[in-house]
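Asker: Give me a model of this one.
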Amino acid sequence: MNIRLFSTFIVLSVFISSFSCSNKANRSRKPAVRINAESVHKKIVYGDDINISIAVKVKDGELKETNIFVDSVLVTTNKNTEFNYTLKGFKSLGKHTIKAQAVKADGVEGVYFKTFEVLSDVIPEKYGYEVVQTYPHNETSFTEGLEIHDGFIYESTGENGKSFLYKNNLKTGKTVKSVKLADKYFGEGITIFNNKIYQLTYKTKVGFIYNLENMALIDSFHFESTEGWGMTHDEKYLIMDDGTNILTYLDPTTLKAVKKLQVYDDKDQVLYLNELEYSDGFIYANLWTTNLILKIDPQTGKVLAKIDLEGILTLSNTDKQVDVLNGIAIDPVTKKMYVTGKLYPKLFEIKPIKKE
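Answerer: Next up, the predicted model:
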């Protein structure tokens, strides 16, 4: 590079740098927004009025408007730099997001987020249990799904290479028919709906559909959740969980998620929902690693009751290794409730007893 060309390059660089710095100094700055959400309670409770307060700071230019969204739905627009907005009687449990979009007259905007959490307004009732009857259960079955239909127990078992779908005689525990899953699949929850058996798998995001009459595989499907755990159904939808506090409703035709429900009690989100059962308008769920069964309102996600089955395993008089309580089946005709666990030697018919 000759001296003249080098000098021209230096002058041009200084000019561009000077122009850029000057332009940057005059650039419009985005507005800053402070968001606060509170109710009359220390923690926000289902049904509370939630007061959202907004403060917008504009360093240059003028504020045109601020748009407030709750869970991506526009709820209000305001032109003031400070204002309040009240969500009247907010009835949706769980975690929610407020988005504030402050827009200046020149079009520059600042977008800010804040989350708030809504707890249940119901203190769950406490139940114990009475064992009505016991039945044999295959103690090698790593129980992940349990269902009763026409007097037979249908069971899905887990672990790679050991996963099966069984149809068992209730009274004897003997297997009437079984289907083995490919070794790469870890069987999970099942439910029987419209003469079909639906079965989840653990981490492969694949489900299977079987003909109820002969347990022949009809089809498979993919689900969005990261993992498959428990499964049941109501009158319209399949319902699954993934070990979190989320219940996901699936369209039984498309197998696509149509809605999600967050499960909460009066203190916190309830994590580790496992095997599921739907009966008489309520969802029952095992809580993984515990001896608790939850009774859940499917309209709101509120935990209405907790059934404590502490001590039930000692009734088996087993000295072999067992895992956690997992498996709820409620007979749609007799309303009898059956429970078992992973590697449990017994299936129990129980009657929940309310504690005083």
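Asker: drop to CA atoms for contacts and neighbour counts, all remaining ones
Answerer: Fine.
Asker: Residue 349 and residue 241: what is the separation?
Answerer: From residue 349 across to residue 241, the span is 24 Å (CA to CA, to the nearest Å).
Asker: which SS class is residue 190?
Answerer: Under DSSP: H, G, I helix; E, B strand; the rest coil, the three-state class of residue 190 is strand.
Asker: do residue 329 as well
Answerer: Strictly by three-state DSSP, residue 329 counts as strand.
Asker: here's the other one to compare against:
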Amino acid sequence: MKISSIVLSILTYISVDSIIAQHNHGDYIDLNPAYRVKLSGSDSFDHLHTYQKDKFFVEGFEFLSDDLMIQSAGLYSGSEIHLISIDHDKHQSKIVQKATLPSKFFGEGCTAFKNVIYQMTYREKKVFLYDQKTLESKGTLDMPEIMVEGWGLTHDSKNLYASDGTEYIYKLDPATFHVVGEIEVKDNGKNVEYINELEYANGFIYANVLPHNIIIKIDPETGNVVRKYDFGSLKKKMIKSMHNLFWDDQNNVLNGIAYRKSTNTFFVTGKNFNQIFEVMLN
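Answerer: You can find the predicted model right below:
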């Protein structure tokens, strides 16, 4: 390769990286280093399979059926909602349908409730609605003023749950997106901030926490963290296999939790990950 080509490649990478840095969630310098140490995962899990996937800035991740998922991809001028087919025999995934957001919107957490997909936005205070089967637009809703930003989104049988980067998870009316309750998340009495992608399963809320490579299990009745799982080792193994000299570890964090009911397993991924990890949480 010519030197000029190498220089061009480096400059291109720096340009892309600077764009990502402008639109990450918060200023990492302001995160409390002492609290990072305290929020370490200690509970065990079994890594069952690794699935291959296309790389996107994942902000939302959820199963629609046993072999079909939705995925929200973020970044300005690059946000999309995806329907992803999962091949459980070959351990592969494939985007089979997508819809693109206008360039001024940054796609965030997504969830499907009663055949409608909800996709939040980062700072634009809008929620995009789609038909679950066709991704046809079903309009928009306004996000509640109390929410600082849009981060993670999930649901139970009655309500939606959304995070905004604070220590709160908001319980929402699916018809209006109005707040009907709040959950203050605490670990050993200390507020847990930067709560990101969410997944509701078996009466608990599972959440990514920026910038950690862990998943916390939250009791929604009390807000208490009852389990913490560290996926740093799986992430390191994936990065090593990618042979990516310019991997941006600061922004490409664990962010994507999807519960597969038929196997009682979780599919875990992250921003610009090229793999999905199927795990059994103990």
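Asker: one step back: between residue 349 and residue 241 of structure 1, point out the one with more neighbours.
Answerer: Between residue 349 of structure 1 and residue 241, residue 241 has the larger neighbour count (other CA atoms under 10 Å), namely 27 against 19.
Asker: Residue in structure 2 paired with that one?
Answerer: In structure 2, residue 241 of structure 1 lines up with residue 163, judged by TM-score structural alignment.
Asker: For that match, give its distance to residue 211 of structure 2.
Answerer: Distance from residue 163 of structure 2 to residue 211 of structure 2, by CA to CA: 15 Å.
Asker: what's the longest helix in structure 2?
Answerer: If you go by DSSP state H, structure 2 has its longest helix at helix 3-22.
Asker: List the buried residues of that one.
Answerer: The neighbour-count check on helix 3-22 of structure 2 (16 or more other CA atoms under 10 Å) flags residue 20 as buried.
Asker: so it matches what in structure 1?
Answerer: Helix 3-22 of structure 2 corresponds to no residue of structure 1 when matched by TM-score structural alignment.
Asker: can you check stretch 262-281 of structure 2 too?
Answerer: Under TM-score structural alignment, the counterpart of stretch 262-281 of structure 2 in structure 1 spans residues 333-352.
Asker: for the matching stretch, how far is the first residue from the last?
Answerer: By CA to CA, the extent of stretch 333-352 of structure 1 from end to end equals 18 Å.
Asker: now swap in stretch 210-220 of structure 1 and tell me
Answerer: When the termini of stretch 210-220 of structure 1 are compared using CA to CA, they are 9 Å apart.
Asker: cool, and stretch 36-52 of structure 1?
Answerer: Using CA to CA, the end-to-end distance of stretch 36-52 of structure 1 comes to 6 Å.
Asker: all helices of the stretch 1-150 of structure 2, in order?
Answerer: For the stretch 1-150 of structure 2, applying DSSP state H, counting those that start in this stretch gives helices covering 3-22, 33-38.
Asker: a markdown table for those, including distance to residue 215 of structure 2?
Answerer: Below are those laid out as a markdown table (distance: least, CA to CA, whole Å):
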| stretch | distance to residue 215 of structure 2 |
| --- | --- |
| helix 3-22 | 23 |
| helix 33-38 | 13 |
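Asker: Spatially central, which residue of structure 1 would that be?
Answerer: For structure 1, the residue nearest the mean C-alpha position is residue 246 (1.1 Å; CA atoms, centre = their mean).
Asker: hang on, it packs against residue 263?
Answerer: Yes. Taking contacts as CA atoms under 8 Å, residue 246 of structure 1 lies within contact range of residue 263: 6.2 Å.
Asker: And residue 98 of structure 2, what's its match in structure 1?
Answerer: By TM-score structural alignment, residue 98 of structure 2 lines up with residue 178.
Asker: so how many other residues sit close to the closest residue to that match other than its chain neighbours?
Answerer: Closest residue to residue 178 of structure 1 apart from its sequence neighbours, by CA to CA, 6 or more residues apart in numbering: residue 166 at 4.4 Å. Residue 166 of structure 1 has 22 neighbouring residues, counting by other CA under 10 Å.
Asker: repeat for residue 233 of structure 2
Answerer: Around residue 233 of structure 2 there are 10 residues (other CA under 10 Å).
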